[in-house]
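Prediction below, plus the sequence it came from.
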Amino acid sequence: MLLVIDVGNTNTVAGIYDGKKLVDNWRFSSDRSKTADEFGMFMNSMLNFSGLKKEQVTDIIISSVVPPVLVPLCHMCERFFKIKPLVVGQGLKIGLQLRYENPKEIGADRIVNAVAAYDRYAHLKRPMIIIDFGTATTFCALLATGEYLGGAICPGIGISSEALFQRTAKLPRIELIPPKKAICGNTVDAMRSGIMFGYYGLIKEIVARMKEELGGDALVIATGGFGNTMAQGTDCIDEVDQMLTLEGLRLIFEKNKK
């Protein structure tokens, strides 16, 4: 079985594949203070919870945008699984052309998402816009020919809301759910109105400009922790695929295994 691990700034998502089938997946915090042993005990617990044993894992692939977490994770793979993991980075076959000024600057998560989106939707022969709603929200543009053009990056809705709470004296921390209307008569709903409707507007504007620059009817795909929430409030998102990153990791492993 293949263990896939995607390390984000806030959360890490892991999944276990039996061939092309995703058997189970887990989400946990990207704790920079965790040791290899702590990661190993956690992964062992998750596998046991799913009725699996660590001896069933034959291969591991990792993508990470958090270097301090990558090192103990790699040590964990070698110590607990006796496997040297494949790490997403320069030199791997991905099946895409990176038309970026400096490809080394592209986050591993953005590449992995693009690989999965191209594999799943290339048959539609439409350009694609991939939105990953994580700690940061990333917009990636991909041509139907498999050319990755780049995109846009902005603060995620979670850290935007948290900044409002931390940098003001009287505003509370709130749950990110859409209010019923824009004009609200209490502080909590007023904050929800500003954050949620404002973010919907941000999405629509960037998508509209990217579609115009792509010169066609681009397919808009959302993923990440807030993917479903944001898709419910705007009509510019065509598909929501929460497992896009894990699928991309599986595909990259398949392209590079010996």
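Sure, I can see it.

hey, let's count contacts and neighbours off CA atoms from now on
Noted.

how about the strands of the chain, start to end?
2-7, 11-18, 21-29, 59-64, 86-87, 97-98, 128-133, 136-142, 147-155, 219-223, 239-240 (DSSP state E).

Tabulate these in a markdown table, adding columns for mean neighbour count.
Converted to a markdown table, the strands of the chain look like this (neighbours: other C-alpha atoms under 10 Å):
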| stretch | mean neighbour count |
| --- | --- |
| strand 2-7 | 24 |
| strand 11-18 | 19 |
| strand 21-29 | 14 |
| strand 59-64 | 22 |
| strand 86-87 | 18 |
| strand 97-98 | 16 |
| strand 128-133 | 26 |
| strand 136-142 | 22 |
| strand 147-155 | 16 |
| strand 219-223 | 23 |
| strand 239-240 | 16 |
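
how close does the closest residue to Val240 other than its chain neighbours sit to Gly151?
Once flanking residues are discounted, Val240 sits nearest to Ala222: 4.7 Å by C-alpha to C-alpha, 6 or more residues apart in numbering. To Gly151, Ala222 is 14 Å away according to C-alpha to C-alpha, to the nearest Å.

Turn the strands of the chain into CSV, columns for distance to Met46.
Formatted as CSV, the strands of the chain follow (distance: least, C-alpha to C-alpha, whole Å):
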stretch, distance to Met46
strand 2-7, 12
strand 11-18, 10
strand 21-29, 8
strand 59-64, 15
strand 86-87, 21
strand 97-98, 36
strand 128-133, 25
strand 136-142, 27
strand 147-155, 31
strand 219-223, 23
strand 239-240, 26
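
Of all those, which one is nearest Arg110?
Among those, strand 136-142 comes nearest to Arg110, with 7.2 Å by C-alpha to C-alpha.

do you know which of the strands of the chain lies nearest Gly198?
strand 147-155 (12.7 Å).

Where is the longest helix in this structure?
helix 198-214 (DSSP state H).

Would you mind getting the angle between that one and strand 219-223?
140 degrees (axes from the mean of the first three to the mean of the last three C-alpha atoms, to 10 degrees).

got the angle for helix 198-214 vs strand 128-133?
Using the same axes, to 10 degrees: helix 198-214 against strand 128-133 is 160 degrees.

In addition, the following structure is provided for comparison:
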Amino acid sequence: MWLAIDIGNTNIHIGIFEDDVLHSSYSVKSEISRPLLENLEKILNPAAITKPQAVVISSVNPKTEVFVIEYIQKHFFVNPQFIGKDIPIPMVVLTDQPEKVGMDRLVNALAAFERTKSWTIVIDAGTAITIDVINDRGAFMGGIIAPGMGISSKALHYYTALLPEIPITKPKSILGKNTEGAINSGIYWGTVGMVSRLISMLCDELKCQPAIIATGGDAQLLASEIRLITAVLPNLALGGIKIAYKKNLPSNLRN
């Protein structure tokens, strides 16, 4: 048994693997707090699960990363390995500064291409919305980063005197009948329109119709209105961590 952990800005995704098979997965809020510790104690309880052979982490959240490392070391006496530091990403990155591309984007891209083996667009709809392109040889070509729906709502509340912060859902109508409805409609339909238009522009520039895969907390919300999305895969990042980890093992230990 080994653990894959994807530490994001809003959520931590934990996968418990038996060899190549994802046995179970969990998602918890990544804010350092008592609830985070309690959730880790429930999911990764040394009394309930065996000591992992390895713990492999992909992280874009340094503060929470330290918290998780300390928990793993204290309870399992294992030093986690990090994607990008201890384990290289087995993917060519064709950007101006490959070393600055977020590990979350790369593990998503790795898992998506493993599934499609062709030109692919990956949409990660989380705290930020990333739209990334992988070519037909499996190289990461670059992408787009935009605000996610949640932080758009937070920004409206923070930078105005009277507008509330609200959770974003799919509206029944585009026409908001109150302040909350107007905000919800603006952020939801604005995001759908933005992502749809960006996909269209990318397809025109690439001169092909890539496979389009969505992941992240708001992926299903977007996919319900963006028909070009061919699959919604909540555990895409865990799959990318698995691929990188397995390819880095000595050949006699790979399945």
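Everything's here; your move. Small disclaimer: the values here were computed from a predicted structure and weren't measured.

And the TM-score between them?
In this superposition the chains share a TM-score of 0.90, using TM-score structural alignment, normalised by the length of the second structure; 250 aligned residues with a C-alpha RMSD of 2.1 Å.

circling back: do you know which of the strands of the first structure lies nearest Phe49 of the first structure?
Closest among those, once you apply C-alpha to C-alpha, is strand 21-29, at 10.0 Å.

Measure the mean distance from that closest one to the second structure post-superposition.
Comparison of strand 21-29 of the first structure with the second structure after fitting gives an average deviation of 1.5 Å (mean C-alpha distance after the TM-score superposition for the first structure).

Who are the packing partners of that strand?
In terms of contacts (3 or more C-alpha pairs under 8 Å, 6 or more residues apart in numbering; DSSP states H and E), strand 21-29 of the first structure is packed against strand 11-18.

Average offset of the strand it packs on relative to the second structure?
Per aligned residue, strand 11-18 of the first structure averages 0.9 Å (mean C-alpha distance after the TM-score superposition for the first structure).

contacting residues for the alignment partner in the second structure of Pro127 of the first structure?
Counting by TM-score structural alignment, Pro127 of the first structure corresponds to Trp119 in the second structure. The contact partners of Trp119 of the second structure, taken as C-alpha atoms under 8 Å, 6 or more residues apart in numbering, are 113, 133-138, 209-211.

Over to Cys140 of the first structure?
Contacts of Cys140 of the first structure by C-alpha under 8 Å, 6+ apart are 110, 114, 128-131, 148-152.

Confirm for me that Thr138 of the first structure is in contact with Ala152.
Yes: using C-alpha atoms under 8 Å, Thr138 of the first structure is in contact with Ala152, at 5.8 Å.

What's the separation between whatever residue of the second structure lines up with Asn186 of the first structure and Tyr159 of the second structure?
Counting by TM-score structural alignment, Asn186 of the first structure lines up with Asn178 in the second structure. Separation of Asn178 of the second structure from Tyr159 of the second structure (C-alpha to C-alpha): 19 Å.

and if you look at Tyr71 of the second structure?
37 Å.

between the two, who's got more neighbours?
Tyr71 (17 against 9; other C-alpha atoms under 10 Å).

Quick one: map the more buried one onto the first structure.
By TM-score structural alignment, Tyr71 of the second structure lines up with Met76.

Once you drop chain neighbours, what's closest to that match?
Met76 of the first structure's closest residue in space is Ala36 (C-alpha to C-alpha, 6+ apart), at 4.5 Å.

count of neighbours near the one you found?
So Ala36 of the first structure, with other C-alpha under 10 Å, has 21 neighbours.

list the contacts for it?
For Ala36 of the first structure, the contacting residues are 72-76, by C-alpha under 8 Å, 6+ apart.

change it to 7 Å
If you count contacts by C-alpha atoms under 7 Å, 6 or more residues apart in numbering, Ala36 of the first structure has them with 72-73, 75-76.

What is the equivalent residue in the second structure for the residue nearest to Val240 of the first structure?
By TM-score structural alignment, Ala222 of the first structure lines up with Ala214 in the second structure.

Spit out the contact partners of its match.
122-124, 229, 231-233.

Closest to the centroid, which residue in the first structure?
For the first structure, Gly224 is the residue whose C-alpha lies nearest the centre (C-alpha atoms, centre = their mean; 4.6 Å).

separation between that residue and Leu92 of the first structure?
From Gly224 of the first structure to Leu92 of the first structure the distance is 24 Å (C-alpha to C-alpha).

Ok, Leu22 of the first structure next?
Counting by C-alpha to C-alpha, the gap from Leu22 of the first structure to Leu92 of the first structure is 23 Å.

The longest helix of the first structure: which residues count as buried?
199-200, 203, 207, 210-211, 214 (16 or more other C-alpha atoms under 10 Å).

cool, and stretch 101-121 of the second structure?
Under 16+ other C-alpha under 10 Å, the buried positions of stretch 101-121 of the second structure are 103-113, 118-121.

How far off centre is it?
With C-alpha atoms, centre = their mean, to the nearest Å as the basis, stretch 101-121 of the second structure stands 11 Å off its chain's centre.

Over to stretch 1-12 of the second structure?
10 Å.

got a list of contacts for it?
With C-alpha under 7 Å, 6+ apart, stretch 1-12 of the second structure has contacts from 13-19, 27-31, 52-61, 65, 127, 237-238, 241.

What's the end-to-end length of that stretch?
19 Å.

what residue of the second structure takes the place of Gln97 of the first structure?
So Gln97 of the first structure corresponds to Val92, using TM-score structural alignment.

Quick check: the gap between the residue lying farthest from the centre of the first structure and Pro178 of the first structure.
What lies farthest from the middle of the first structure is Gly185; by C-alpha atoms, centre = their mean that is 35.3 Å. Distance, Gly185 of the first structure to Pro178 of the first structure, by C-alpha to C-alpha: 15 Å.

go on, Arg32 of the first structure?
32 Å.

More neighbours: those two, which one.
Pro178 (19 against 14).

Let me see the contact set for that one.
Counted by C-alpha under 7 Å, 6+ apart, Pro178 of the first structure has contacts 192-193, 196.

Just give me the neighbour total for the aligned partner of Ile174 of the first structure in the second structure.
In the second structure, Ile174 of the first structure lines up with Ile166, judged by TM-score structural alignment. Counted with other C-alpha under 10 Å, the neighbours of Ile166 of the second structure add up to 16.

ditto for Ile183 of the first structure
Neighbours around Ile183 of the first structure, by other C-alpha under 10 Å: 11.

So it versus Thr234 of the first structure, what's the distance?
Applying C-alpha to C-alpha to Ile183 of the first structure and Thr234 of the first structure gives a distance of 19 Å.
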